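quick one, what's the 3D model for this:
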Amino acid sequence: MANDYLAFFNLQQDPFRMPPDPFYFYPAERHNEILSSLNFAIEQKEGFFLATGEPGTGKTTILKVFIEHWNDRAEIALIMTPRLNPEEFLAAVLDDLKVPLSGNNKHDMIKEFRSFLLRTTAADRRVILIVDEAQNLPDETLEELRLLSNLETEKEKLIQIVLLGQPEFRERIMHSSLRQLNQRISVRSSLAPLSYQETVDYIQYRLMKSGATAILFDEAAKKSIYAYSGGIPRLINLSASRAMMAAFVDGSRQVRGKHADQAILHLQDAPHPAAKRFSRGAIAAVAAGVMMAGLVGIAGFRLNLSGHPGGAPSSPATAQTASQPAVETASTGSPQTLVIAAGKANLRVEPAMDARIAARADQGERFVITGWKDGDDDHAWYRISHSDGRELWVRADKVIKILDRKHP
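As a prediction, this is how the structure comes out:
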């Protein structure tokens, strides 16, 4: 089904898949500036580089492009889970760099590390330590990081340290207890969301990289996506992907404003943390667009993107407590179906994130809805009928619902 979805739009691959991919790196002005600054800091053997930005603004994608650029000329340690104490952090760094150890105590570890740095520098290779989500580092580990930066010769630094984090990290290191670390950061950059024109170019750029030969999104769709995403690439990808799925279900090879609005209304049922900072006015405008689209109607079928298959939330009489939400059963009328909108969706035996995964579904697969439930984990869930006869559960934010079974 995923191949059918891509073929429908004449695409070779999914243009808005969520994992950061250097292939899709869009060289926006601010992103290019940060990448250039980062490369300059490594070339000049500056001690610390700091880049901050809101979640979803592209830090990880820039990081992957940077690593690709330096991979053949440097030894790189990448720490993605920085909630480590100093000893654990040092061990993780040495392990990532494949530094051989002759002892387990810290003195021996530092000694071996310095020898490794000297050998690598003599071979004209850089040693780069990258810490993603640096705002999660404990204070004592930040101090350990500062001490590692003391490993140097009289002429040059032996290790370059790159810190990526959210904006609060920049404020945190201003505290007096971290002033020595703060003083050592020689290059600082911050990521900002894309402008409206950059958002439009970003959407078209990713489509072209995926094989598109025509403009798939009309102006109304682009405006709705920008109003929802605020120019944050992760939210652009999320809303654009769901809008394309809505157009696919509609049988339309152009993604129109009504498709983007329908997708955004669905995403508002399971909002992304970064989306909360946008104005109520923008969301109200999107909702108004959906109401107009509803008056026009969609030939052949209707899309429903509310929190319940019937299109309206449960009445007070049927509402359940958060601790014991009831399973609602689909009506006995025309069967309601759903389409998997995410690239992959887990189908679980119970409506909970810790429930066993019984199967996986690809983007574009359809299932009949047999019930739904508001889960204990703040997610809404659909019970669906699987092709093997089992009834399984899928999270509501992974799907688009259809009220009848007429398909394009």
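
from here on, contacts and neighbour counts on C-alpha atoms
Fine.

what segments of the chain are strands?
48-52, 74-79, 126-131, 160-165, 185-190, 303-304, 328-329, 337-340, 344-348, 357-362, 366-374, 380-385, 391-395, 399-402 (DSSP state E).

so of the ones you listed, which one's packed in deepest?
strand 399-402 (a mean of 26; mean count of other Cα atoms under 10 Å).

distance to Ala243 for the strands of the chain - can I get that in TSV?
Formatted as TSV, those follow (distance: least, Cα to Cα, whole Å):
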stretch	distance to Ala243
strand 48-52	30
strand 74-79	35
strand 126-131	34
strand 160-165	30
strand 185-190	30
strand 303-304	12
strand 328-329	27
strand 337-340	13
strand 344-348	17
strand 357-362	17
strand 366-374	17
strand 380-385	20
strand 391-395	18
strand 399-402	10
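
distance of the residue lying farthest from the centre of the chain from Met292?
Computed with Cα atoms, centre = their mean, the maximum C-alpha offset from the centroid of the chain is found at Glu154, amounting to 42.4 Å. Using Cα to Cα, to the nearest Å, Glu154 is found at 70 Å from Met292.

with Ala2 instead?
Ala2 is 30 Å from Met292, by Cα to Cα.

which of the two has more residues huddled nearby?
Counted by other Cα atoms under 10 Å, Ala2 and Met292 do not tie: Ala2 has more neighbours, with 18 against 11.

pretty sure the more buried one sits against Arg366.
No. In this structure Ala2 lies outside contact range of Arg366 using Cα atoms under 8 Å: 10.9 Å.

and the helices in this protein?
2-8, 29-43, 59-70, 86-96, 106-122, 139-148, 167-172, 179-184, 196-209, 219-229, 233-250, 257-268, 280-296 (DSSP state H).

what angle separates the longest one from helix 257-268?
Which is helix 233-250. Put simply, helix 233-250 runs at 120 degrees to helix 257-268, going by axes from the mean of the first three to the mean of the last three Cα atoms, to 10 degrees.

which strands and helices sit next to helix 233-250?
For helix 233-250, the packing partners by 3 or more Cα pairs under 8 Å, 6 or more residues apart in numbering; DSSP states H and E come out as helix 2-8, helix 196-209, helix 219-229, helix 257-268.

to compare against the first, here's the next sequence to fold:
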Amino acid sequence: MDYFSVLDFSREPFSNSPEPEFFYQSPQHVECLQKLELSVRLRRGLNTVIGDVGAGKTTISRQIIRRFADDKNVETYLMLDPYFGGPTEFLRAIIDILGIAGGNPDDTEWHLKEKIKNHLFDKGVGEGKTLVLIIDEGQKIPDFCLEILREFLNYETNEHKLLQIIIFAQKEFYGVLEAHTGFADRINFSYDLRPMNFTDTRAMIRFRLDTAGGGESDKKVRFTLPALWAIYRATGGYPRKIVGLCHRIILALIIQDRLKSGFALVRFCTRTGETHRRPWKMALVAVIGSVLITLIGLVFGYNLFFTEVPKGSGSGVALQPLDAVAIHAKVPPQAAVSPAEEKPSFHMVSPAEEEPPLHEPSAVENDPPRVISPAEEEPLHAERCPESLGWLIVKRDGTICKVIRGIYGRGCTPDRIALIRKANPHMQNPDRVEPGAMLKFPAVPYNFRPASEGVCWVAVARRDNLEDAYGLYEQYLDQLPPIQIFPHWNEREGLQFDVILKNCFVDEGAARSAIAELPSSISSDARIVKDWDKDTIFFSTVASG
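The predicted structure follows:
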């Protein structure tokens, strides 16, 4: 059985093969493809796509071949490795790729070039075909091959080039172009392929999960927002690294029989995927360890051999019992740091979003004390009220006031804006938050209880994290009567986010009537809420009768 079927995937979501169905159309990849296609159809000649390892060059090369697959007037040819020992070897390889018949082992370099030239004129002029030569790993091209390709670009009519060349290469190719200005001057279109940003990284992961999904299923793998951020920071936004890390995360989820990946699991999979360690760091640790051991040995040795023993009146010295000896030690007080003073870091993840790693190292009794972060202090289901509701990414059409009204259920007053600013010291101006900014929303308890007996509410959905709940809130905002998010916590359920109708109802009959008026796709999941557990802590307010 394939491993991915355990999670109800119809196919492997993070395969390292360039499968066309899993191509995520990020803005820069779409721009590169469109400009390449336009250049080929206009028959402009030489084009280059240059980027770091794992930036998606091979995927784009397969996509451009796929785009022309159904066009009978365009023929594409792929050269995977352009390194050759001499000009004749390179020319024979071109002849084989283009399918030119009548090869003779005794042909000279001039004869081989003439065969290629005649073939290009027969195809390009006689048959009206567009021939495209795609070269991968372009940084390996020898100097003599560049000169031959430059000659091929001289084969043209009054309107267009007879051979279209697309070179995909790594950053080293820039140096090659600087050394061959005659070749570089012939480039019609060049694209610098960069790593993806966080928004595209997040969208790519979700696109692959959705594409691999087996339709309607109770099993749905998801990554928390801190987990997605950790993936982005660990991979730098390079698609190949993202796919490799997500593949290890999926395997870890299968082993742990879980469906949700948090920040800690991503960090664990990142560490297990490292193939090397930095020697200088290990050497530094070894040196520091040796110095500490030496100092400790000197201190104990001095106390053992050079400390004077007090002389008693008798023949021996009376030792005090251990429990009677007072040990005086000055311990510097730890400065308490409030949550608002913390820097926004995903190491401080709410317990509702965090999971422990696969294997937690055992504590050593003699280790020196250290400050424990809230993310390490308690396990995932710790019975502790959270200090934060979670993180949100401000979208292009989002404002702080809009988010405050949706999450806290109250107006956008200066004190609430100040509360958000205090939790996000990196936010300079709340009236102008850049799109894509990540904001932390504190969990501020409200003293909320129903004002009259029998009052009930209608909850249209429930989620266990702020990101998903706010996504539903935005989705339903224009489809339903006034709604809001109602976050609450208790020891039994943990932190939960109900998306509810703002108005309360005097009895269940009125609530059922309201549910019946909702769209069928939403009313099927709606439920009536009469009350919450007595120990529930609320972080928002709603109408209470």
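
quick one: contacts for the residue farthest from the centre of structure 1?
By Cα atoms under 8 Å, 6 or more residues apart in numbering, the contact set of Glu154 of structure 1 is empty.

please say which position in structure 2 it maps to.
Under the alignment (TM-score structural alignment), Glu154 of structure 1 pairs with Asn158 of structure 2.

from Arg44 of structure 2, how far out is its match?
12 Å.

count of neighbours near the counterpart of Met18 of structure 1 in structure 2?
With TM-score structural alignment defining the correspondence, Met18 of structure 1 maps onto Asn16 in structure 2. For Asn16 of structure 2, the neighbour count with other Cα under 10 Å is 13.

before we move on, what about His107 of structure 1?
His107 of structure 1: 10 neighbours (other Cα under 10 Å).

hmm, back to that, just the helices and strands packed on helix 233-250 of structure 1: most buried one?
helix 257-268 (a mean of 26).

post-alignment, it versus structure 2, mean distance?
On superposition with structure 2, the mean distance recorded for helix 257-268 of structure 1 (mean Cα distance after the TM-score superposition for structure 1) is 1.3 Å.

in structure 2, what stretch matches that helix?
Taking TM-score structural alignment, helix 257-268 of structure 1 hits residues 263-274 over in structure 2.

kindly report the same for stretch 392-400 of structure 1.
Going by TM-score structural alignment, stretch 392-400 of structure 1 sits over no part of structure 2.

same check, this time on stretch 35-42 of structure 1
Counting by TM-score structural alignment, stretch 35-42 of structure 1 lines up with residues 33-40 of structure 2.

buried residues, the matching stretch. List them.
Buried positions in stretch 33-40 of structure 2, judged by neighbour count with 16 or more other Cα atoms under 10 Å: 33, 36, 39-40.

now for Lys140 of structure 2, how many residues are close by?
Neighbour number of Lys140 of structure 2 under other Cα under 10 Å is 17.

which residues in structure 2 does stretch 224-242 of structure 1 align to?
When structure 2 is aligned by TM-score structural alignment, the counterpart of stretch 224-242 of structure 1 is residues 230-248.

what residues does that stretch touch?
Contacts of stretch 230-248 of structure 2 (Cα under 8 Å, 6+ apart): 13-16, 54-56, 195-198, 201-202, 263, 266-267, 269-270, 273, 346.

OK, contacts around Leu84 of structure 1?
Contacts of Leu84 of structure 1 by Cα under 8 Å, 6+ apart are 137-138, 141.

for those, which single residue is the most surrounded?
That'd be Leu137 among the contacts of Leu84 of structure 1, by other Cα under 10 Å, with 22 neighbours.

that residue maps to what in structure 2?
By TM-score structural alignment, Leu137 of structure 1 lines up with Ile141.

so who does its match touch?
Residues in contact with Ile141 of structure 2 (Cα under 8 Å, 6+ apart) are 82-84.

again, but for Ala74 of structure 1
Taking Cα under 8 Å, 6+ apart, one finds 125-128 in contact with Ala74 of structure 1.

TSV please, covering these and showing distance to Trp381 of structure 1.
Shown next, in TSV, are the contacts of Ala74 of structure 1 (distance: Cα to Cα, whole Å):
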residue	distance to Trp381 of structure 1
Arg125	51
Arg126	49
Val127	47
Ile128	44
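
next, count neighbours for Ala192 of structure 1.
The number of residues packed near Ala192 of structure 1 is 15, by other Cα under 10 Å.

so what's the counterpart of it in structure 2 up against?
Aligned by TM-score structural alignment, Ala192 of structure 1 pairs with Arg194 of structure 2. Residues counted as contacts of Arg194 of structure 2 (Cα under 8 Å, 6+ apart) are 51-52, 55.

redo that, cut-off 10 Å
Shown in contact with Arg194 of structure 2 (Cα atoms under 10 Å, 6 or more residues apart in numbering): 28-29, 50-52, 54-56, 237-238.
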